[in-house]
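>>> quick one, what's the 3D model for this:
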Amino acid sequence: MSDDGFPSQRQDQPGREHAMRPAPDYAPRFPGSGRLADQVALVTGGDSGIGRATAVLFAREGADVAIVHLAEDRDAQETRAAVEAEGRRCLVLRGDVGDPVFCREAVGRTHESLGRIDVLVNNAGEQHVAQDIEEITPEQIERTFRTNIFGFFYMVQAAMPHLADGARIVNCGSVTAVRGSPGLLDYSATKGAILAFTRSLASSLAEKGIRVNGVAPGPIWTPLIPATFPEEKVAEFGTSTPMGRAGQPNEVASCFLFLACADSSYMTGQFLHPNGGDAFGS
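Sure thing, here's the model as predicted:
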């Protein structure tokens, strides 16, 4: 382990935050100022990583939060406890965003339990390493696209009947959308699709008063990392950035907050780039 890296460690997909060493830093760093007071946010992939940090920060800013997760029950309950510690309600929804039926159920339960939906954060994603395109199976391609971009379509389609003038959608992209990644071909392709999806949807929904923006993180210390890469890559994760380190989830959540609140009221179709100084990814 280098001074700026991480201990060697490996997990199975989709990864568990409670098993990471060191634990990612998701806690909000500043007092809340009511920027999402009495609003409701639905965050996919909200059990851990960037999704957890975003959910807890939204709660500190006054929002009730529904989080969607795939199978990591312990992580989801820890996120719920953190949201409730901020004095807000948290609805936990277990299911697969690649299933349009589940997406409709998740949106319906959120609206029924929390009364409204003001902000939709599409954050759930998965990635798998393959050094050669011939190694990527049709099943892997379909699965990656189903989670990473089909799920965005399904969640937006399900949410639209509940999104009024002034609602916001924030999509999680990646530095790989513009820089590429030779070992993450299918993942990078989905992130490029998210870039185009976000900008196109922003134009489509502008007349409805719904803003659509995105965040394109660089290397961030989340459960996806030890669940994706071999131990030697985990140990040096993020050290090649100009800043010489990986980012923490709470360094990305603030970008989601900015795009989810009125601070960004004259922005739509835009991306923020918390990537440690990677100019090629901005």
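>>> contacts and neighbour counts: CA atoms only from here.
Fine.
>>> so G125 is in contact with R146, correct?
No. Using C-alpha atoms under 8 Å, G125 is not in contact with R146, being 9.4 Å away.
>>> those two - which one has more neighbours?
Counted by other C-alpha atoms under 10 Å, G125 and R146 do not tie: G125 has more neighbours, with 24 against 21.
>>> how distant is the helix or strand harbouring I169 from the center of its chain?
For I169, the host element (DSSP states H and E) is strand 168-172. Relative to its parent chain, strand 168-172 has a centroid offset of 9 Å by C-alpha atoms, centre = their mean, to the nearest Å.
>>> centre-most residue in this structure?
N123 (2.6 Å; C-alpha atoms, centre = their mean).
>>> surely that one meets R52?
No. Between N123 and R52 there is no contact under C-alpha under 8 Å: 10.1 Å.
>>> show residues contacting the strand or helix carrying A189.
For A189, the host element (DSSP H and E) is helix 185-205. Residues from elsewhere that reach helix 185-205 (C-alpha atoms under 8 Å, 6 or more residues apart in numbering): 126-128, 130, 133, 141, 144-145, 148-149, 171-174, 176-178, 180-181, 210-214, 268-270.
>>> could you also give me the structure for this second sequence? I'd like to compare it with the first:
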Amino acid sequence: MLMKAKSSDAGDPIAIATDVSSEEDCKKVVDQVASKFGRIDILVNNAGVEHYTNLVEEITEAWLVRLFRTNIFASVTAYVGSPHQLLDYLSTKGSIVSFTRGLALRLVDQGIRVNGVAPGPVWTPLQPASLPAYEVEYLGSDVPMRRAGQPYELAPSYVFLASNQCSSYMTGQVLHPNGGTIVNG
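Sure thing, here's the model as predicted:
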């Protein structure tokens, strides 16, 4: 979709899969992009892990460290919480909203825009791999559109933010493609 949606300011975009919890891997990505383009214009932190727990006591220190090292992109749960015992997951997502806003203010004088996308429930391999079957069955039924989104429905949000033509006057903001849930935060 990214290649199809290229605009005049997009040049020749690339997608790189990496382990964002590894500092060494992240440095390799920076080197790879800088080598090809000379600089980084767009970065999409689209990483996430979650682990279903019924009790706070089930959350271990090791798991929290893994969550905070991996979950570096905001989602709607950072704004509205969740009744689904994802307290550990929520804390990582809320942190990224603040990080996005703070980084935007820090980099604005360099002409760098920093924004986020906070999706609602979306069908990805993460859901059946980490949630109980009964929750997977009802994923998205609690949002106004009464369904989970598909990854292709979120892609335009990223393309919008990556385009200088569309979002040159935005920084420190978070878009919410979430099936109609109203969020203010």
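>>> how about the helices in the second structure?
23-37, 61-70, 77-80, 87-107, 126-130, 133-137, 151-162, 164-167 (DSSP state H).
>>> onto which residues of the first structure does the fourth one map?
Right, helix 87-107 of the second structure. Under TM-score structural alignment, the match for helix 87-107 of the second structure in the first structure covers residues 185-205.
>>> how much does the matching stretch stray from the second structure?
Compared with the second structure after the fit, stretch 185-205 of the first structure shows a mean deviation of 0.5 Å (mean C-alpha distance after the TM-score superposition for the first structure).
>>> mind listing what's buried in that stretch?
Within stretch 185-205 of the first structure, the residues that count as buried by 16 or more other C-alpha atoms under 10 Å are 185-195, 197-199, 201-202.
>>> for G11 of the second structure, which of the helices of the second structure is the nearest?
Of all those, it is helix 23-37 that lies closest to G11 of the second structure, at 9.6 Å by C-alpha to C-alpha.
>>> what's the average distance of that closest one to the first structure?
Helix 23-37 of the second structure sits 2.0 Å off on average (mean C-alpha distance after the TM-score superposition for the first structure).
>>> picking up where we left off before, got a list of contacts for the strand holding I169 of the first structure?
Counting by C-alpha under 8 Å, 6+ apart, residues outside strand 168-172 of the first structure touching it are 118-123, 152, 194, 198, 210-217, 256, 259-260.
>>> quick one on the thing from earlier: mind putting the helices of the second structure into JSON lines with distance to L2 of the second structure?
Listed next are the helices of the second structure as JSON lines, based on distance: least, C-alpha to C-alpha, whole Å:
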{"stretch": "helix 23-37", "distance to L2 of the second structure": "16"}
{"stretch": "helix 61-70", "distance to L2 of the second structure": "23"}
{"stretch": "helix 77-80", "distance to L2 of the second structure": "26"}
{"stretch": "helix 87-107", "distance to L2 of the second structure": "23"}
{"stretch": "helix 126-130", "distance to L2 of the second structure": "22"}
{"stretch": "helix 133-137", "distance to L2 of the second structure": "28"}
{"stretch": "helix 151-162", "distance to L2 of the second structure": "7"}
{"stretch": "helix 164-167", "distance to L2 of the second structure": "15"}
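>>> of all these, which lies closest to A5 of the second structure?
helix 151-162 (7.4 Å).
>>> now for that closest one, which elements pack on it?
In terms of contacts (3 or more C-alpha pairs under 8 Å, 6 or more residues apart in numbering; DSSP states H and E), helix 151-162 of the second structure is packed against helix 164-167.
>>> in the helix it packs on, what counts as buried?
N164.
>>> cool, stretch 143-157 of the second structure as well?
For stretch 143-157 of the second structure, by 16+ other C-alpha under 10 Å, it's 143, 147-149, 154, 157.
>>> of these, closest to P132 of the second structure?
A148 (16.0 Å).
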